[in-house]
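# Output the structure for:
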Amino acid sequence: MSDSSDKKITGKVFVVDDDEAMRSSLRWLIESDGLEVETFESAQKFLESYYPGQAGCLLLDVRMPGMSGLKLQSQLEEREIRAPVIIITGHGDIAMAVKAMKAGARDFIEKPFDDEVLLKAIRRALVVDAAQRESRASQSEILARMAQLTRREQEVMEMVTSGLSNKEIASRLDVSAKTVEAHRARVMEKMEAGSLAELVRMAIICSGTTTPAVE
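Next up is the predicted model:
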């Protein structure tokens, strides 16, 4: 069912649905598309089995006995599980599906659904998951480099990436422009940045995070 461009898509599809027949049907459909799948009869069973960090996406029935799909979404948020969520919903559950989307679900598919529509949504979710993982790995690597900067070097990096010139930085820090140039050179070296644009990109990726400075 998939074309050649989908062959590199990886990750497991986690199906959470209390309907045994639906779980079996979804397993067959997803496996027929060459994807790995694991099914769960309840949200609680999923949470007991899943460990953070697994690559994949979540296919979730919005209305289930016990813990509902919306409640599971809340639990995922609390546990910092960032797997993309696709909601499967009946006609009477549209309002709940919309609420789930507002809570972070990537898509919702109405029953009865077209197989290819569902598979395309799953592929998109797996591509998003892979991209998010790559981004988080990149951020971790950049933060590790930033941790090597002294406090003064971090200050210089922040000012440089804010668009200040060496002269303006020197004035703010009450040091010579030559000293700023030396700090800037060390920042570029430690951050492994080949250009100012690359350094700015790193700063954007790590915006909102804090990194202890080397004293």
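# going forward, measure contacts and count neighbours with C-alpha atoms only.
Fine.
# quick one: buried residues of stretch 186-204?
186-188, 191, 199-200, 202-203 (16 or more other C-alpha atoms under 10 Å).
# sec struct for residue 108, please.
strand (DSSP: H, G, I helix; E, B strand; the rest coil).
# Report the contact partners of the residue nearest in space to the middle of the chain.
Centroid-nearest residue in the chain: residue 132, 3.5 Å away (criterion: C-alpha atoms, centre = their mean). Contacts for residue 132 (C-alpha atoms under 8 Å, 6 or more residues apart in numbering) come out as none.
# about what we covered before: from the buried residues of stretch 186-204, which is closest to residue 124?
Of all the buried residues of stretch 186-204, residue 124 sits closest to residue 202, with 26.3 Å by C-alpha to C-alpha.
# What distance do you get for that closest one to residue 150?
17 Å (C-alpha to C-alpha, to the nearest Å).
# Likewise for residue 33?
51 Å.
# I'd like the structure of this one too, to check against the first:
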Amino acid sequence: MIEVAPLVYIVDDDSAFREAIHSWLRSIGCQALSFGSVDEFVKHSRVATPSCLLLDVRMPGRDPFDFQRELHKSQDHIPIIFITGHGNVPMSVRAMKNGAISFLLKPFREQDLLDAIRDGIDQDCSRRQAEQDAADVHACVSLLSRREREILSYVCCGLTNREIAKELGLQEVTIKVHRANAMRKMKTRSVAELVKKIQGIDLLLAK
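Okay, the predicted model is just below:
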């Protein structure tokens, strides 16, 4: 599926189902952990690896849909695949509207579950990569001096060194030096690369 084995969490009160899915997942190269309730899952310390959650709709204890909303409010973006033997259309619509990857009715085909897991893992990988990329950009920006941030903000607006020098009342050679240092700290070699890298990042424009 992906180079690093993903981790699939199974939350279902049917022990036979949990064991069967757990065994099948491991046979196709997925790490898996299973729990008999939402509360058991919550108490477990999760690892920082691409993952998704197989969540039964009908279980004793905490309502899975309420739990889905709680995860969303807490900015926990683990992809959720709902599974149930007693589903209906309104229930499916509710789950998908709140961001579920899929809603599968038992008994389901292994391929359908595999496709849903792939979608969930891919989504989690993309999110984690985006967060890492943003963290890397923030780290680069933190190295910039106030003057370098100011100059790069003009660079991103398309101004030339001469135009920036005029705006700031500095010598063009001074702008060139600051700009070169800033581009090095940002690990970029062109304006296009710089603009793409800081897209959506407000720190650069902070004075």
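# Alignment lookup: residue 189 of the second structure to the first structure.
Matched to the first structure by TM-score structural alignment, residue 189 of the second structure sits across from residue 194.
# what about that match, distance to residue 165 of the first structure?
Distance from residue 194 of the first structure to residue 165 of the first structure, by C-alpha to C-alpha: 18 Å.
# can you check residue 73 of the first structure too?
46 Å.
# out of those two, which sits in the more crowded spot?
residue 73 (22 against 14; other C-alpha atoms under 10 Å).
# The longest helix along the second structure corresponds to what range in the first structure?
Counting residues, the longest helix found in the second structure (DSSP state H) is helix 110-142. Mapped onto the first structure using TM-score structural alignment, helix 110-142 of the second structure covers residues 115-147.
# Check which residues of the matching stretch are buried.
So stretch 115-147 of the first structure, judged by 16+ other C-alpha under 10 Å, has buried residues 118-119, 121-130, 133, 139, 142-143, 145-147.
# burial count for residue 28 of the first structure?
Residue 28 of the first structure has 12 nearby residues by other C-alpha under 10 Å.
# does it sit in a helix or strand, and which one?
helix 20-32 (DSSP states H and E).
# so where is the helix or strand just after that helix in the second structure?
Next along the chain after helix 20-32 of the first structure, taking DSSP H and E as the criterion, comes strand 36-40. Counting by TM-score structural alignment, strand 36-40 of the first structure lines up with residues 31-35 of the second structure.
# Name the residue most distant from the centre of the second structure?
Max radial position in the second structure (C-alpha atoms, centre = their mean) goes to residue 171, at 43.8 Å.
# Excluding residues flanking it in the chain, which one is nearest it?
By the measure of C-alpha to C-alpha, 6 or more residues apart in numbering, the closest residue to residue 171 of the second structure outside its immediate chain neighbours is residue 165, 5.7 Å from it.
# Now the one you found: which helix or strand?
helix 161-168.
# mean shift of the next helix or strand after that helix relative to the first structure?
Downstream of helix 161-168 of the second structure, the first helix or strand assigned by DSSP H and E is helix 172-185. Following the fit onto the first structure, the mean deviation recorded for helix 172-185 of the second structure is 2.4 Å by mean C-alpha distance after the TM-score superposition for the first structure.
# So residue 46 of the second structure versus residue 189 of the second structure, what's the distance?
From residue 46 of the second structure to residue 189 of the second structure the distance is 39 Å (C-alpha to C-alpha).
# try residue 87 of the second structure
For residue 87 of the second structure relative to residue 189 of the second structure (C-alpha to C-alpha), the value is 54 Å.
# repeat for residue 34 of the second structure
From residue 34 of the second structure to residue 189 of the second structure the distance is 48 Å (C-alpha to C-alpha).
# same thing with residue 78 of the second structure?
35 Å.
# Residue 170 of the second structure too?
For residue 170 of the second structure, the distance to residue 189 of the second structure - C-alpha to C-alpha - is 23 Å.
# Show me what the helix holding residue 165 of the second structure is in contact with.
151, 154-155, 171-172, 174-176.
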